[in-house]
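Engineer: sequence? don't have it. structure:
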């Protein structure tokens, strides 16, 4: 049977349907439809019509006073925020006191947070500078120095002087005359002792023309016998060459070699004795140089040690002196690192004691939050890691204060959430090198963890809070209950003047042309449109966008100030009009002319387009058949509606017709947009339109087509509010204009949303000229009365008014 319904509905879209072709219920005798007098209907429509003055809430520019008393619209929220911030800074545990400020990004979230932070007075607490220094025992584990606030730079400067002395002046200082004289005396005594040892052998060799020569080979001394020939001393190899040339006889050469061989045992003993003497002299030289070096460095370090009583500083200076004495005294130093690099300090964090420490991190990556380790220098074309490459992150920078992060940015970095959770829980941050990087340091450093004492402030929306709760429950456990920032305030005199004052302040910051009171009033009216019923939006980001655009428009040569015209034009540019496009499923598109159709109604849904929403005119048609159970099918929507939609439609029909049992109806609901080619979305508009079309089909009473219905239905068949009421009305008006609809088309809206109306001036003028109308209805019966021109019927004594719409529909359902 449903297949037959599909075929029937397909034919309906190709030609104007007949009422008898749409209903598969056995024909009944025609019922006369007793309409009430036209004058009464027109009177009811007039009462339901919303007058032009009520279509837009207006602000009197002359009453926008700028009083300080009007700047307290958020006083209660600000008090809660200040109280939470004060408790946070007073709490000494880094695992507690963290704050989540919950509100829309364009709201006053940032302004209130700034005001709250300016209002608190942080308690006095001990602040520290944190420095990393080279660990001479375990080079891959840099040591941490904790100094009083402001001492880090002083220590770095003091050590810098010592390090430059070691690099540039130590060698020349050890060559001073007193030290040089003492070294020369040591050398002279060593030479005298060695001459005393070698004297007897030299006398023994001299008659044979032989000379004992002392040669230094590294740390050793070697004795060799040379030959004195023709007034000069030559080696034994040179003497062999002379023999080969015939200048020395072989006999003479052999006698010399015999003497040398006989002297070898004595030469070996003398070599050992001389090496002992030589080494002893060298040791004495090293002791002297190291003693002088220690004295020089100790004199330089003494003022530093007096200034910095920290044991870690003393230990580091002693380690520097020990390393210099071991590696840089009386030994080559070309292969060693620059003393300014090796012996310096890395000031990872400097505490600033000038009020509340506030850090905003706009890119909360693990590197930016926790810090990183960069290569310090190149050695043999290879990057070398050093403690100097350790960089602290914003979490360390915020020590003693607050770190502010946007939750949207943080959720894009899951590793950052884990880093924050561990660091805030433990009160320590361990800085690590970046993972999997081709330029990563050759040595994997693990600096000593650094204490942190920062409070985290996350700014986000309800969606961000829920996502953190679901995905990171341990992290969200660090926060107290979120502080909610409302995105609207009451639309009263205080709220109006407060918004106006904020806008004037913003205009000064934008450096725009002078802004008129009328322009401020237009912006306040835009805040009312954004805020909803009796509310003013505090999404200053959106209002500032309008203000900036208006300022640009006012920048031409014909304008010397920002006017209300510029503001309205800026608003129009932010939401450009869309042309009406045809739908191939319908013969006509746009807003229909004034006529009546059976089982067909027009509603206005909401169609998203990027960051904007547009009203979408939707034509809904109903065809039906009687059956023992209820089954409602749909076609034309963007996705198949679920069973919940069918149940709500059935419930609304049963409630409106006072039926306790199942209505037993097979129906096909066909829908499509007449203003765009986009399939309608399922929702409240589809439910309301389906109920209206089904009642029309069941009662065999056509509905007026030039009125689009806006709203949804609750379980008691009352019209309920919908999102974007102003956009829906304005887009229906635009569609009617572009379609050049004759007569006086209009819309029917929920009565409860009358106070939300903030319609464009051109639409209000069209209402004044009777070219467009806006009606208000409170329930389904009132909507049907406007669409048919007669009351749908009243329930009395167990039945509806005879021959009324509900009476005819109910009889049709109970006929089988």
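Structural biologist: Great, that's in hand. Just so it is clear, the structure is predicted and the values come from calculations on it, not from any experiment. Numbering: from 1, shown residues only.

Engineer: alpha carbons only for contacts and neighbour counts from here, please
Structural biologist: Fine.

Engineer: middle-most residue in the chain, spatially?
Structural biologist: Among the residues of the chain, the smallest C-alpha distance to the mean C-alpha position (Cα atoms, centre = their mean) belongs to residue 409, namely 1.7 Å.

Engineer: next up, a second structure to put side by side with the first:
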């Protein structure tokens, strides 16, 4: 038998007197998150696990405070951890296209950068001075004088030998050459040479060739000596520069002796300076073909000696916690920037910029998974970085270019970062099912619930949470009635009398709006009436669609009866969700039955307006009919069921009971009361199952009845298992208390049928029949009549065939 619910069962109030404070100013706020014990333990476990792959995926519905909770937990844990290393890039003198990544102790990155700048400044200042010193000039002149003296000796010896044979060594514009001479030592003219007889000319030519070969040998020896002189001068310059650079480098090497990459780099720097001393000499002005136009000096670049600090922790305290709100590939992994001059783009290691992974290295990186998916390449690159445990700065678009371009390939940075992805359960389970790498890299699931148990302890926690939010948002204090009203509405948001919603974004919005109405009234505190006013005003702002639909029902544009009786018709209840607002919508469900074997036809299915769950409900109805009325004889029946004036897709099984009531009414001919609306799912045994949106469904039908006039006969039939989900508006509760409206719960389908039909359903007797005067008796009788009518029709068709002559 259907149970009529008392007003006390429709709403679970929160007694303001259970609180000992007057306002939230009198109590200590509870910072952080409440009601998320599972998620917090999972976060703590994931953050404490150092093994590879134990990154965290924080999942939960929107508004449950996932991001705030994660960031708070990370900052608390990171505050007690050590500050990670600084990272910098330096020039690779052996392979300029591959910049070297160097780690340093926190704060030493900037110090190392300054020390290198000071080193270059000192070298640029001191080396030119050393090359201008008297000591250097004396040693240089001594080497040059020795060479010149040896050069003179070689040429003098050759000249003396040549003169004995009528030749002399002459210096001309084109160099040193052998020329024939007269007895007085003057060069022989061309005419004089041609005037000689042929024998004398040939002899002179042979002698000239001999001395030319000797001259070539002398030049060759002097050239080797010149090279030796240059080597000696280079060694001299190197020794002079080394006396200056060596001590400076050694001081730095001593300071960073525990960092092998820096000591190796400093050794390369020393060698580079000593090998390019000309860069440290004063630059001469370039000659110009036009006297009035001076060419600028070609200043050498010393950028290759700078240090590019990409991560600086000099001011950091604890491990870094980085939230990347725009996780593009470049923002995550860094970039190499370019400078454009005269139409050409160029770059070097000083233009390498860090990404979020660099800044979070040694700490924690938080990313919203939807933001990650919106950016191409980011998700796959992040998985690759976590798997390989390194951060590589690459040109991700290089593979898509028609022409390959040369560029820097910076050395990868070792990655030691705990990554926390934040997203919805839907995305998590898709990734878990389809992406094997995701399962291996994000092994910790922090599942944020949308509600918590409603107990005296949790309500006290809720009051502390409200107090904390009130202080953070600088709202008016809430008194006990205000806190109690928020707790009551929190149960409404959770759709459960014994639960509280932990979708804190909605709770905080409610607090802000209640503060607004209290302030507008001039109240010093936020009271319960202000909280209720906030809800009423919010509904008023967003319920335009609901009001229009209700107007159409009052005008009978959308036909929904709330009085009288009808055969084969019942009021069903659905919920329309517009995103920012959802409300209950009554709908007429009708059924028609007639003789035939088509079975139950779902008109929505035939018109492709029915979802799979709704189609399943129709099949359950067919199964129920067969098990109930076809235990001995098969059922022969054609029936159709539809939602009248339905212009959109229908999905769900919450109308299963209502559809069956309409069908049984049509079969039996028993009219059903239209002053009731029904909602409830059903299994094959006829047991009623709970449904969702029960509060909105009840209130939707109540509002329609209220406008037409409550006469005490109207009501709603819901599953008994939904009683604990009732958190109805006070207006509905008062109407039930005054006997103007009723809410019934049923456990089996027959209980609701009896209430709608006003007669017993009837139980199966030992002889396999139902007692007269019951609905089941009338249904079974009608089904038997349809079966007999079909049998007679079949026999008549058979007789007609037998009576025909062969000719026919």
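Structural biologist: Perfect, thanks for sending it. Here the structure is a predicted model, which is why all the values come from computation and not from measurement.

Engineer: TM-score of the superposed pair?
Structural biologist: Once the chains are laid over each other, their TM-score by TM-score structural alignment, normalised by the length of the second structure reads 0.78; 725 aligned residues with a Cα RMSD of 4.4 Å.

Engineer: just to revisit the earlier point, which helix or strand contains the residue nearest to the centre of the first structure?
Structural biologist: Using DSSP states H and E, residue 409 of the first structure sits in helix 407-411.

Engineer: which helices and strands does whichever helix or strand comes after that helix pack with?
Structural biologist: Counting by DSSP H and E, the element after helix 407-411 of the first structure in chain order, helix or strand, is helix 414-426. Using 3 or more Cα pairs under 8 Å, 6 or more residues apart in numbering; DSSP states H and E as the contact criterion, the secondary-structure elements in contact with helix 414-426 of the first structure are helix 366-370, helix 407-411, helix 473-476.

Engineer: Now tabulate those helices in CSV and tack on distance to residue 350 of the first structure.
Structural biologist: Written out in CSV, the entries for those read as follows (distance: least, Cα to Cα, whole Å):
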stretch, distance to residue 350 of the first structure
helix 366-370, 16
helix 407-411, 25
helix 473-476, 28
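
Engineer: quick one: which of those helices is nearest residue 120 of the first structure?
Structural biologist: Comparison of these against residue 120 of the first structure by Cα to Cα identifies helix 407-411 as nearest, at 23.3 Å.

Engineer: Quick one: distance of that closest one to the chain centre.
Structural biologist: Helix 407-411 of the first structure has its C-alpha centroid displaced from the chain centroid by 4 Å (Cα atoms, centre = their mean, to the nearest Å).

Engineer: Please identify the buried residues of that helix?
Structural biologist: Buried residues in helix 407-411 of the first structure, counted by 16 or more other Cα atoms under 10 Å: 407, 410-411.

Engineer: Serialize the residues you listed to CSV and add fields for distance to residue 769 of the first structure.
Structural biologist: Output for the buried residues of helix 407-411 of the first structure, formatted as CSV (distance: Cα to Cα, whole Å):
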residue, distance to residue 769 of the first structure
407, 50
410, 54
411, 53
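
Engineer: Residue 303 of the first structure: which of these is nearest?
Structural biologist: residue 410 (46.9 Å).

Engineer: and the aligned residue in the second structure for the closest one, how far is that from residue 425 of the second structure?
Structural biologist: For residue 410 of the first structure, the aligned position in the second structure is residue 372, judged by TM-score structural alignment. Taken as Cα to Cα, to the nearest Å, the spacing of residue 372 of the second structure relative to residue 425 of the second structure amounts to 16 Å.

Engineer: One more: residue 202 of the second structure?
Structural biologist: Using Cα to Cα, one gets 107 Å for the distance from residue 202 of the second structure to residue 425 of the second structure.

Engineer: Residue 720 of the second structure too?
Structural biologist: Counting by Cα to Cα, the separation of residue 720 of the second structure from residue 425 of the second structure is 30 Å.

Engineer: Could you pull up the contacting residues of residue 813 of the first structure?
Structural biologist: 626, 663-665, 698 (Cα atoms under 8 Å, 6 or more residues apart in numbering).

Engineer: and it, what pairs with it in the second structure?
Structural biologist: Alignment of residue 813 of the first structure against the second structure is given by TM-score structural alignment, with residue 783 as its counterpart.
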